[in-house]
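> sequence-free structure coming up:
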């Protein structure tokens, strides 16, 4: 009887959850359908200011929530602007006589480190057209100020700050905690700089890891210093002095130091824009948002036969199928489709990946080799193109990276966890194992590896590392000894990677497309992006399917346990990784 009531309660909760979720989804469907019928293409005024804020994130590809038109939970909207859409919109504005200037509101900046660098380059091209950029913020974060510094005028709220403190990265180390709870971690790797899983086997940062992180941070900071120095006509030494001695604590300090051009409140900024725009009052100011301007001016010439494909390799590299990562099955099928399309004359592969499965990386590289035999492939690197991300980049016809890209990490590792003591000590769970052979339970998670098994996995790691080194040597026209010397798992900034031969040119998608057109020998073309972005209706139908499955699982706790166990079983076995040990969060 007790179990009966549990089942009834679980079923009730699951049904209630499905009902509530279904209601929200139906409201979203109605709102989306209404938006389809009512939406009109925005119109660009004859003379206007392009107004840009960064409240919506800048991501690799544009993403639009199916509930953006009518969302009862608006704060959860996930609309983003793709970096290519953003940059191309700025370039169109530079050539458009209707756009007289850009106004940047930089109270927020939701953009990756290389996105910020690429957007700043686009603003430099806009200024070269003879049009001004004005920036304003109540407070400037460091990356927001780096972007703002490209402007003709930088304004700050009198009560705000534009403090520069330099860049920092921190790592957490879990070994002592794992020892206390009884989890044993065995790390098998090649590369003295390969810091993957270092946080699980040590309680402090290794000297090699500290060296590579310091080098990377210095390269990013030096890029920012050089660009700010050029735009603000201020010596690098002065910017470092202001930073090291914390001389920018107030808005007045920032003005006196020449970091900003004026202090004003928002109403005063409006008066300034009125004056600059040459109108009588605020009512005469004509502005258009980046989103509306993009919709109004983005034209696709379907009559254009020549195409350049932009393929986004975004996320972790994994085996199988997934829409969220670079999954071997999906990605290989996509590459094969592009290869067989004769109208595609060149390919830009945008890599934004910390790596992942070594096997998946090699499977993808095989299909890329077939693609390169058919048409030129240019790699454009985003925030990361490291380890497995570099594996799939190394043989490209040309590699273009931003100064702030994190790349390299040519190394391999395997990780083994033994949780038996934890199960015994904290959950009072014991295990019993029956094997047919001596090593049948290798990597089971219930015991440590013995010396013979460690040697076996180390051998596998060494073979994969040698393959990785040879692949890079072949693709970059370097000796294996040279690649090994700059490999060993070491990360490099894009600026340093260019110096040591891991990349060919500084730049972003703008430069990559220009190179692709030249190598593909096309003067006119249209860009086609892959993976194809799903329509709002497709997303809604997918969410309906997922919500139905979620409700079924919630209504049946046994099914939840079964799915969890199935996931664990699929993760068993020996796996080798070509992956970064962390995701970079610079502060």
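Alright, I've got the coordinates. Just so you know, these numbers come straight off a predicted model, no measurement behind them.

> make it CA atoms for all contacts and neighbour counts henceforth
Fine.

> Which strand or helix spans residue 51?
Assigned by DSSP states H and E, residue 51 belongs to strand 48-53.

> And residue 585, by the same measure?
In this assignment (DSSP H and E), residue 585 forms part of neither any helix nor any strand.

> residues in contact with it?
Neighbouring residues of residue 585 by Cα atoms under 8 Å, 6 or more residues apart in numbering: residue 169.

> ok, now residue 250?
Shown in contact with residue 250 (Cα under 8 Å, 6+ apart): 159, 160, 161, 162, 163.

> try it again with 6 Å
By Cα atoms under 6 Å, 6 or more residues apart in numbering, the residues touching residue 250 are residue 161.

> ditto for residue 109
Going by Cα under 6 Å, 6+ apart, residue 109 touches residue 54.

> The residue nearest to residue 142 when sequence neighbours are not counted - how many residues pack around it?
Leaving aside its chain neighbours, residue 142 sits nearest to residue 164 (6.0 Å; criterion: Cα to Cα, 6 or more residues apart in numbering). Close neighbours of residue 164, defined as other Cα atoms under 10 Å, add up to 24.

> ditto for residue 169
By the criterion of other Cα under 10 Å, residue 169 has 11 neighbours.

> another one to put next to it:
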């Protein structure tokens, strides 16, 4: 098929060519040369480019008498143009040469530059041109507007004032020459154009009208383009006044574009273009082997200064494995750090690749619980000779602070609603309660079963044999290979040699080449992914600092949701929740914003490692809720209370004197505990909050009744799979599968983009300094005290009792 297309297009190329700038509409410029007709184009471009053009134009025909014989002499103008386009300050230069019948030449030059501003949907631009001929200099300028009003409609407008340039031919018996005249008067011109696309990007039709500066009609042109396949542009135009026809062809091949042209007036030109971004081409980018380095942690949200995040990593791997031409994926692990849910999503993607016949090779320095689970899917696992396997199995240790608080003179005075709502237990007790032990054991057993079973299936051995590995670790690399845990022991340079690492293409290079320039006039439809990461608090989100965790501020999160809701180009919203909960007030405000957004467009929820308590409160606003198998969710309950530091004050010799004008004025004083009456009042208030929590869930989960929900609540926590079984979650899926499912439902799966929202664009540095004031506290105490002291009016919290991280 490609050979046939090539022959047809080359024949067309020989017969015709690609339209010159003057013969293409200002409503739909699509390369630097046509962009010089409407400088607003440069504000809309998606990549920088260099274009070089040579044009031969018939300038004049004269009948002359030579020694009694009559004949016709023709002289031509050769124009050599070089254009450097970018989005802000494009520039270029032209060299003009006039060729006479006996070969004499006359040259002059022009230098142009531009200023442009815009987006893909439109822009404004200015272009100034300096003309040089012998000792004469002139200046011209043009101003352009471009508005791509829809995928099928674009409009352009330009106004220009340029010096009149005339050429004269002088002939004699001994010599001939061409004289160029840069006139003192200027030629002003107003031009407007309209372009439509009746069938996506495959057909473009346009019409332009040109006027003098007094709006007197001057001329008009019509034309169009057909793009039968990617990379082939067949064009034609007709100049109504001088009845000139022009046809053209442009061929795009990767970053290179070839252009040729011919007109009915015997004018023609040809040239090349080099683009910084790949152009849609006849031959798509194909590679068989891709290499990828996974290093460090991948948060759900990009860091303060941008950079990597888990959503981008999973999307990158998904893009690679969906390419049927990719046969091998080579991965280097450099101390990766993921939650178990993230390991689960990555492994699911790699499993999909392997199931379609792809080969996976992985090199690591050491293997722990998480990396052992991830790498077990590989066809070849290689460790460094000095490395080892620390696959011990999973467990949990929880530190209880009651003894320390007693010694410091700090009294935790907490109230909880829900038998299993044990979030304050580490401060109020010195041993684990039966309820917490029961829940943690169930969660750990579930995750352990996933790890052991999946490894056994991938390595083709029994579950008992895999459990036996946990009892033999730690193991040196050589011993691990003898046990069949890994396949090869080699240094990194040796692995690079036999795995084909150096012959493969980096994932960044591969993804860059697949990020092609789009011929759409409008933006591609988008699906927004909005993170809710960290403890939920009032105020702004921030990435935390030393010994302090991330927080999801209600103001920041609501602003992101409202922005996505207003954006007409965003067709659906996915809330990516990785939070143990937090402020009851902030959770409700975010829930309402999500509910309001759901009235305009679909709002789905993707649960990462945690979406518990306040995290589940927010999730209940979603039209559909998705979780990973190991997601920790539920914990539907409330805690509240305070820490009394009166004993600490006594130890420090501090004396607090108080005056209260009512019985409850000291209810949240840090030097008093609750009275019996105050405790009843606090509990009554918390019961109302608990009921509100359940009502929010019942609004979103139509499959639940008040009685069935109460049996699931009481602060109980669930893994993702158990939450699906009891109706708190709809489906088990990772973030990549979720946005694919949403795109299919919205019928945009062929051409959609992901809009990754970051909560840290409006970062508050003063807030970070305030958080860093807790450096003297333990990490766990710091996180919880941070929640309890964020706002003096906050006293109710939806928060999970524990936060587990797989190592």
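That came through, no problem. The structure presented is a predicted model; accordingly, all values stated were derived computationally and were not measured.

> Show me what residue 696 of structure 2 aligns to in structure 1.
Aligned counterpart of residue 696 of structure 2 in structure 1: residue 471 (TM-score structural alignment).

> Doesn't its match belong to a strand?
No - counting by DSSP: H, G, I helix; E, B strand; the rest coil, residue 471 of structure 1 is not found in a strand; it is helix.

> Tell me the counterpart of residue 357 of structure 1 in structure 2.
Alignment note (TM-score structural alignment): residue 357 of structure 1 maps to residue 583 of structure 2.

> what about the closest residue to that match other than its chain neighbours, which helix or strand?
Excluding its sequence neighbours, the residue lying closest to residue 583 of structure 2 (Cα to Cα, 6+ apart) is residue 797, at 4.8 Å. Per DSSP H and E: residue 797 of structure 2 is located in strand 796-799.

> ok so, going back, sec struct for the equivalent of the residue nearest to residue 142 of structure 1 over in structure 2, please.
Aligned counterpart of residue 164 of structure 1 in structure 2: residue 391 (TM-score structural alignment). Look at residue 391 of structure 2: counting by three-state DSSP, its state is coil.

> didn't residue 391 of structure 2 look like it was pressed against residue 366?
No - using Cα atoms under 6 Å, residue 391 of structure 2 makes no contact with residue 366, being 9.8 Å away.

> picking up where we left off before, any idea how far residue 609 of structure 2 is from the match of residue 164 of structure 1?
Look at residue 391 of structure 2 and residue 609 of structure 2: by Cα to Cα, to the nearest Å, they are 21 Å apart.

> Repeat that for residue 478 of structure 2.
Counting by Cα to Cα, the gap from residue 478 of structure 2 to residue 609 of structure 2 is 34 Å.

> same question, residue 414 of structure 2
According to Cα to Cα, residue 414 of structure 2 and residue 609 of structure 2 sit 27 Å apart.

> Residue 794 of structure 2 now?
Distance from residue 794 of structure 2 to residue 609 of structure 2, by Cα to Cα: 26 Å.

> between those two, who's got more neighbours?
The neighbour comparison of residue 794 of structure 2 against residue 609 (other Cα under 10 Å) goes to residue 609, with 29 against 19.

> in structure 1, what residues pair with the host helix or strand of the more buried one?
Here residue 609 of structure 2 is covered by strand 603-612, with elements defined by DSSP H and E. Under TM-score structural alignment, the counterpart of strand 603-612 of structure 2 in structure 1 spans residues 377-386.

> quick one: what helix or strand has residue 135 of structure 1 in it?
Residue 135 of structure 1 belongs to strand 133-137, assigned by DSSP H and E.

> What range does that strand cover in structure 2?
Strand 133-137 of structure 1 covers residues 360-364 of structure 2 once aligned (TM-score structural alignment).

> That stretch vs structure 1, average offset?
Mean deviation of stretch 360-364 of structure 2 relative to structure 1 after superposition (mean Cα distance after the TM-score superposition for structure 1): 1.2 Å.
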